[in-house]
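Undergrad: Can you look at this prediction? I've put the sequence above it.
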Amino acid sequence: MSRCSLWASAVGAMLMLAGPCAAAQPQPDAVRPALLDSTSAAPSAAPTLRLDSLLAAAARGNPSLQAARLKTEARAERGAQTGALPDPTVGATAFPVPLVTARGEQRTQWRVQQAIPFPGKRTLRREVADLGADVARADAQALEQTLALRIRRAYYTLVRVRSHEHSIRRFQADLEQFERAAIAQYEVGEEGQSAVLKAQIERQRLQTRLEGLASERQSALQTLARLTGRAALAERDTQVAIPSRPDLPSTAPDEALDRRPEAEKLRRRIQQSEREAELAKTEQWPDFTVGAQYFDIAASDLGPTMTGRDALALSVGVTVPLWRGKQEANIQEARIERRRAETQLEGLRLEVRTRLADLQQQIERHRRQLTLLDETLLPKAETALETSLSGYRTGQNDFLDLLDAERTLFQLRLQRASVFARLLTTQAEWERTAGRVGLADGGE
């Protein structure tokens, strides 16, 4: 084959590569979520995971969440227990040695007693137990929001991994064309052997990166399987639905605190401590005991004026709260617990306020980075690649210039995918901090 024929073949290969690059015009608003969407390159038989279905699966199947909900149900039953009257006491007495009364021999003695707490104690005990159930319910809600955040983090990791894999395979395909063109020019003496080796090394490096991404993908799938209770997720290949770019969030810190289940838990603990202090004060008042006794006395031949057969006695008693030290200690403990809960609530308020401000700044920074990538860097990198390709065809640039331009565009695509995933994750963290995320949410 002549040198001219080989050169023509190389130029033809370059023209095949130039077609897609020249057709990609910069679109400020659509820069391409397609660059991020790994499902847009080629159809795949792998099932597509959706965030809302994962959140719904976790709401149904997460073992920790189910245990927390069962704990709430169990605590809800305590109010009926603590607010009930104590069980009555029934007793009987027999006399191994006959006890003879003026009326006759006493055979047995029967009695029943009922303890009655001081008025108000039962109500306070029920309120304390009901507030404890509210605390358990808030714990379950907080766990639900935390699970939703962890699922979204793992899902957005899959989004980034799939996007990086798509960009790498796209770069690999371009490198194959580059390598063929470099080989053709090497054979006609227009390019050195280093260009061919450079393309081959780059392809091998990309394969190593694909292996690392496969490990990340498997780890994310294992996390989702564990959080949703669906073990099959970790055993098959999957695609992901790419979320849209989120809007800039805005909320007042006080509104966020009102929605946080952790804040609701602390408010209930404050109320519970107040009721416990009131209950400890009422423990200083006596409880009552009422009872009745029946005396079974046998009949005898004594005169009718001698009464006393089958006697009935009524009794009343009170407890004497003589040792006041333990009641005073209970009151002090309840007051200290209230102050502790109030301090924790104030700390949570400060944490929410500062965390929201920090996350909002991060979101704004990620959005600026995306805008810069979409509207400036990626379009310029595509233009630079087209220019390098044109110069390579005309002999003004060498192969390494072309490879460097392609690598720059590839790195920017990876950067965009990473920034977009960080934006989604930061948005999810912001919503968790604001109390606006749960297993029933998470729409895309």
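TA: Received the coordinates, thanks. Numbers count the residues shown, from 1 in each chain.
Undergrad: From now on I want contacts and neighbour counts done on CA atoms only, so please keep to that.
TA: Noted.
Undergrad: Excluding chain neighbours, what is closest to Phe178?
TA: If you skip the residues right next to it in sequence, Phe178 has Ala199 as its closest partner in space, 7.0 Å away by CA to CA, 6 or more residues apart in numbering.
Undergrad: The one you found and Glu179 touch, don't they?
TA: Yes - applying CA atoms under 8 Å as the test, Ala199 and Glu179 come out as touching, 5.7 Å apart.
Undergrad: When those two are compared, which one has more neighbours?
TA: Just comparing Ala199 and Glu179: by other CA atoms under 10 Å the higher neighbour count belongs to Ala199, 23 against 20.
Undergrad: The host helix or strand of the more buried one: how far from the chain's middle?
TA: Ala199 is located in helix 193-228, with elements delineated by DSSP states H and E. Using CA atoms, centre = their mean, to the nearest Å, the mean C-alpha position of helix 193-228 is found 28 Å from that of the whole chain.
Undergrad: which parts of it are buried?
TA: In terms of neighbour count (16 or more other CA atoms under 10 Å), helix 193-228 has its buried residues at 195-196, 198-200, 203, 206-207, 210, 213, 216-228.
Undergrad: now for it, which elements pack on it?
TA: Secondary-structure packing of helix 193-228 (3 or more CA pairs under 8 Å, 6 or more residues apart in numbering; DSSP states H and E): helix 51-61, helix 121-187, helix 399-433.
Undergrad: what about 10 Å?
TA: Applying 3 or more CA pairs under 10 Å, 6 or more residues apart in numbering; DSSP states H and E, one finds that helix 193-228 contacts helix 51-61, helix 63-76, helix 121-187, helix 399-433.
Undergrad: okay, pairing it with this:
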Amino acid sequence: MMRILCFFVLTLTMSLPGTVQAQAVEEVPLSLDGLVAQALERNPEIKASEARWQVFVERARQAGTFEDPMLMLGIQNAMVRDPLAFDRDNMTSKVIGISQMVPFAGKRALARRSAELDAEVRRWSLEERKIQIEFMVKESWNQLYAVDRSLEIIEKNIMLLDDLAHLTETLYGVGDALQQDVLRVQLERSKMEDMRIRLRQQRRSLAARLNVLAFRPAAEPIPTIPEVSLVPVTIDPAQLEELAYQHRPLLRGLQSEQEKSRVMRDLALRDNYPDFTLSLEYMQREPTTMGSEGYDMYSAGVSFNLPVQRQRRQAMVAEADSERRMAEQEIEMFRNDLRFDIADALARLERNRRMADLYQGGIIPQAEGTLDASLAAYRVGRAEFMNVLESQMTLFNYERDYFEAVAEHQMVRAQLEALVGTQLR
């Protein structure tokens, strides 16, 4: 019995470090960067895009290769009345031949390059989708930040309303307050409860969206989002445009489309030249009963198509030219939209940063001072109850506006990073 007890204690002791370590791993706080990394690694849409890209990579490996050679086996000039007699006539022979189709010089390389560019387009499409998924994660994270801060403000205001209700009921009991004041503060508290219910539902929806983007269970808990600090963007619009030209996958994809159209035009022009089929045959003959030696023979030849259907080939060239013009205009449209989007994002960033600074450094402290003064005056009967309640609700709205400005600033910053295709440090 003692041995069994000692073994149990030893086993439990040895298992404790692993258990503690596992709990430590599970308790690692969830961060925005961690969620982004999980989304980029696990999201099924990204995995589907990767598989689609691999499809085109494998197609590129097939493009530009030779067709399989053709093997021919036959009997030539056999007699119908004795089909298996190969020594009755000196013209009868057993034939084996091989042929190979060879495209005109340059066609295979152009076909391979076209397929490789098609795969490049899919790769840049994959990278663009990763940027979009990352932006969606950051957007939901910052929306959740605003909801969490609003819930904290509501909790604080409910406590203040409870204190105010207690004070109003006390003053009402001694005849220094009206019954409508008591009812009004109760009404405001009920409104806060209604807002808290709505925000909690909104938080569950945003948390589920974050989890789904990271391919986690939708009900997986998301902890309260920590505070963020506003970092101004000091890069000017011209530099941001240059960053986008260097890093934005969408532009790279459009440029690949443009190059592919040029390759397709060259390939269409090469189609005006024929493709060749080279063939070689060996004919084995038997000595005949009539004294013929039955010498073996061979034949070699080349055949090629006659590219006389000019109308079809001219249409192929015109199609490639149209695709090139379309790609060029799409690139110009991208650049034009990029200029506006960058200018608009910078303007909204500046507005939200200024608003946040104004709320934090001026409006909210002033509103807090107004509330404290109104409450102090109300306690001694020198202020109306509505002044106190209005001051408290004004402070509540200003605090919510501040955190919404902070969240909006962070979302616009994430949008700007998605526009240029890289992180802004």
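TA: Happy to help now that I have it. Quick caveat: nothing in here was measured; it's all calculated off a predicted structure.
Undergrad: Got a TM-score for the pair?
TA: Put the two chains on top of each other and the TM-score (TM-score structural alignment, normalised by the length of the second structure) is 0.87; 392 aligned residues with a CA RMSD of 2.2 Å.
Undergrad: With distance to Glu375 of the first structure as extra columns, can I get the helices and strands packed on helix 193-228 of the first structure in JSON lines?
TA: Converted to JSON lines, these look like this (distance: least, CA to CA, whole Å):
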{"stretch": "helix 51-61", "distance to Glu375 of the first structure": "28"}
{"stretch": "helix 63-76", "distance to Glu375 of the first structure": "44"}
{"stretch": "helix 121-187", "distance to Glu375 of the first structure": "19"}
{"stretch": "helix 399-433", "distance to Glu375 of the first structure": "12"}
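Undergrad: and of these, who's closest to Met306 of the first structure?
TA: In this view, these are compared for proximity to Met306 of the first structure by CA to CA, and helix 121-187 is the closest at 46.3 Å.
Undergrad: Please enumerate the helices of the stretch 201-350 of the first structure.
TA: Taking DSSP state H, counting those that start in this stretch as the test, the helices found in the stretch 201-350 of the first structure are 253-259, 261-282, 325-372.
Undergrad: other SSEs contacting the first one?
TA: Going back to what we said before, that points to helix 253-259 of the first structure. Here helix 253-259 of the first structure is seen to pack against helix 261-282, helix 325-372, helix 399-433 when contacts are counted using 3+ CA pairs under 10 Å, 6+ apart.
Undergrad: Turn those into CSV, columns for mean neighbour count and distance to Ile168 of the first structure.
TA: Converted to CSV, those look like this (neighbours: other CA atoms under 10 Å; distance: least, CA to CA, whole Å):
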stretch, mean neighbour count, distance to Ile168 of the first structure
helix 261-282, 21, 43
helix 325-372, 17, 20
helix 399-433, 21, 8
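Undergrad: can you put those in a markdown table and add distance to Val97 of the first structure?
TA: Putting these into a markdown table (distance: least, CA to CA, whole Å) gives the following:
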| stretch | distance to Val97 of the first structure |
| --- | --- |
| helix 261-282 | 45 |
| helix 325-372 | 44 |
| helix 399-433 | 77 |
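Undergrad: thinking again about what came up before, now which residue in the second structure aligns to the residue nearest to Phe178 of the first structure?
TA: Following TM-score structural alignment, the counterpart assigned to Ala199 of the first structure within the second structure is Val185.
Undergrad: Which residues are in contact with its match?
TA: Contact criterion CA atoms under 10 Å, 6 or more residues apart in numbering gives Leu161, Asp162, Leu164, Ala165, His166, Thr168, Lys191, Phe385, Met386, Leu389 as the residues in contact with Val185 of the second structure.
Undergrad: Next, work out how far apart the fifth one and Lys191 of the second structure are.
TA: Okay, so that is His166 of the second structure. Counting by CA to CA, to the nearest Å, the gap from His166 of the second structure to Lys191 of the second structure is 18 Å.
Undergrad: Show residues contacting stretch 87-102 of the first structure.
TA: The contact list for stretch 87-102 of the first structure (CA under 10 Å, 6+ apart) reads 104-116, 289-298, 300, 302-303, 306-309.
Undergrad: what touches both of Ala199 and Glu179 of the first structure?
TA: With contacts taken as CA under 10 Å, 6+ apart, Ala199 of the first structure and Glu179 have Phe399 as neighbours in common.
Undergrad: if I look at Ala154 of the first structure, how far off is Gly229 of the first structure?
TA: 14 Å.
Undergrad: which position in the second structure aligns with Arg416 of the first structure?
TA: When the structures are aligned by TM-score structural alignment, the residue of the second structure matched to Arg416 of the first structure is Tyr402.
Undergrad: for that match, what are its contacts?
TA: By CA under 10 Å, 6+ apart, the neighbours of Tyr402 of the second structure are 146, 149, 352-353, 355-360, 363-364, 408.
Undergrad: got it, and Arg198 of the second structure?
TA: Contacts here follow CA under 10 Å, 6+ apart; on that basis Arg198 of the second structure touches Met192.
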